[in-house]
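J.: A structural model of the following input is requested.
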Amino acid sequence: VCAPCHAQFVTPTPRCPRCANPVGALDARRECAACLTLRPAFDATLAGAHYQAPLDQLVLQLKFGGALALAPWFAAVVRDSVLGEPGFVLPDVLCPVPLGPRRLVERGFNQALEVARPLARHLGIPLRPRLAIRAGDTRAQSGVAPDQRGSNIAGAFSVAPDALAFVRGKHVGLVDDVMTSGHTLGELAAVFKRSGAARVSNFVFARTPPR
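T.: Here you go, the predicted model:
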């Protein structure tokens, strides 16, 4: 990605600190009405860019085209977002959102893990890819109606039994390529909170703007 395109399409945006949806300039660093009403399980979300053209095509190239060389750039964009957030306390550990077994076999890699590896190096945070387990395959959230996404992902995750010591009382960072409705990250955050995590923050390359 050339420097002019980076400057044009990856720009700082006032966002809700909890869900990273865009807000007005006067509301920067204030939680949006949706988060104040619904109170998702995660405590913060940092997003590098909007999920819109042309960056959406890069996400698709990584996820479905195997363009793994894009992952370090995604991680660098997320890193810049994190370092540009005043007073943000880094998590104790990073965990990529796990894929289901069938989808992992089909794809051959987990795009969230490919982004998490360089991000962990950039931030100096331990990466534990097996901190969370996805027991089975759910329908892709992109193919599920918005009002059914919560039920589609419910019960999909658990914390690895031998990883509880890395969760209790800790600040856990979840890494994914895209955050759309937030149900997947919310479900995973809830699992970590029930296992004793003190705080859960999301780190995503792109955030889908609300419709």
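
J.: use CA for all of it now, contacts and neighbours both
T.: OK.

J.: contacts for whatever helix or strand V105 lives in?
T.: Using DSSP states H and E, V105 sits in helix 101-107. Contact with helix 101-107 is made by 64, 110, 134-137, as judged by Cα atoms under 8 Å, 6 or more residues apart in numbering.

J.: Closest to E31 out of those residues?
T.: Proximity of those to E31 (Cα to Cα) peaks at R134, which lies at 29.6 Å.

J.: Looking at the contacts of helix 101-107, which are in helices?
T.: F64 (DSSP state H).

J.: Specify which member of the contacts of helix 101-107 is nearest to L70.
T.: F64 (12.2 Å).

J.: The residue nearest to the closest one when sequence neighbours are not counted: neighbouring residues, count only.
T.: Once flanking residues are discounted, F64 sits nearest to R107: 7.3 Å by Cα to Cα, 6 or more residues apart in numbering. Using other Cα atoms under 10 Å, R107 has 14 neighbouring residues.

J.: Let's compare: structure for the following, please.
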Amino acid sequence: MLQRLLNAAIKPDFTLPLRISQCAVCRSWPARQVCAPCIARFAAPVLRCRACALALPADLSMGLRSPPGLCAGCIKQHPPLDATLVAVPYSYPWSELITRYKFGERPGWAPFFAELLLQAPGVQQAFDALQAGDLILPMPLSDQRLQSRGFNQAWELARALARQSGSAAKADACLLLRVKHTRPQTELQRDARLANVRGAFQVDPLRVPVLAGRRVMLVDDVITSGASLFTAAQILRTAGAAHVTGLAIARTAAT
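T.: Take a look at the predicted model:
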């Protein structure tokens, strides 16, 4: 009986409501959604590709002629992003917490994830570089997915980031549109993912001029292959955006 109680005491509980001041990972008390020691343990900075945020090997002596800070894939074909920044790897405990946020009707986690992102290297500086007229855009959901999920997790995150960063730029949920409902990207291989999102995004035709020469922060929750983010970024560039930075809470280990 005692052992069962001890096991229960240390088992992470990702279903705790936000009103309980207990860490969702280690269950220390009191704490915010995730306590400072757990953040320090599971959100340590990782050397990442500056173009796609894929984790880079610790030994970068694989070729002196390779551009610094780029993974092999981005050396071959640079994505339509000037930079991509993430806070954590898509692994325990973040994968569990993001899933709860995204599918568990928990938009109240957005401010915590925004704060986590703003503590990551380079993120606050990227927001500081935005000026009035620049834009913070969420990756849009299709009407079907928005209806089934109840909210757009990227929009809640973008709003929280705009507020907490103190940026002069404004968050806008209606400029970048999702015009085609597609299969979930997690069900597909990389090549199929690129085909899946082709033609899925569009800039509001009546508002295209607002992008001319502007810097854009494109916000999502998780980057896997990058197919959706890259496709949306290319649409923004074609519409006139001068600089596009991708931003997500987490990045998977490989494409």
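
J.: quick one on the thing from earlier: who wins for neighbours among the contacts of helix 101-107 of the first structure?
T.: N110 (21 neighbours).

J.: how about that one, what does it touch?
T.: Applying Cα under 8 Å, 6+ apart to N110 of the first structure gives the contacts 98-99, 104.

J.: One more: Q124 of the second structure?
T.: Contacts of Q124 of the second structure by Cα under 8 Å, 6+ apart are 118, 165.

J.: Over to it. Which of the three states is it?
T.: helix (DSSP: H, G, I helix; E, B strand; the rest coil).

J.: show me where the stretch 101-250 of the second structure has helices.
T.: 110-118, 123-128, 143-149, 153-165, 190-196, 227-238 (DSSP state H, counting those that start in this stretch).

J.: Mind reading off the mean deviation between the second one and the first structure?
T.: Per the superposition on the first structure, helix 123-128 of the second structure and its aligned residues are separated by 7.0 Å on average (mean Cα distance after the TM-score superposition for the first structure).

J.: still on that earlier bit, shared with the second structure, which of the contacts of N110 of the first structure?
T.: Contacts conserved in the second structure for these, using both residues aligned by TM-score structural alignment, their matches' Cα atoms under 8 Å: 98-99, 104.

J.: Compare those residues and tell me which is most surrounded.
T.: P98 (24 neighbours).

J.: Excluding chain neighbours, what is closest to that residue?
T.: Going by Cα to Cα, 6+ apart, P98 of the first structure has R134 as its nearest residue, at 5.9 Å.

J.: go on, P14 of the first structure?
T.: A28 (4.9 Å).

J.: just F127 of the second structure next, same as before
T.: S167 (5.7 Å).

J.: and the one you found, how far is that from S225 of the second structure?
T.: To S225 of the second structure, S167 of the second structure is 29 Å away according to Cα to Cα, to the nearest Å.

J.: Could you pull out the strands in the second structure for me?
T.: For the second structure, the strands defined by DSSP state E cover 83-89, 135-138, 170-171, 176-178, 201-203, 215-223, 243-251.

J.: how about the ones you listed, which one is nearest D191 of the second structure?
T.: That would be, of the strands of the second structure and by Cα to Cα, strand 215-223, which comes in at 15.4 Å.

J.: how much does the closest one stray from the first structure?
T.: Mean deviation for strand 215-223 of the second structure: 0.6 Å (mean Cα distance after the TM-score superposition for the first structure).

J.: which part of the first structure lines up with that strand?
T.: Under TM-score structural alignment, the match for strand 215-223 of the second structure in the first structure covers residues 171-179.
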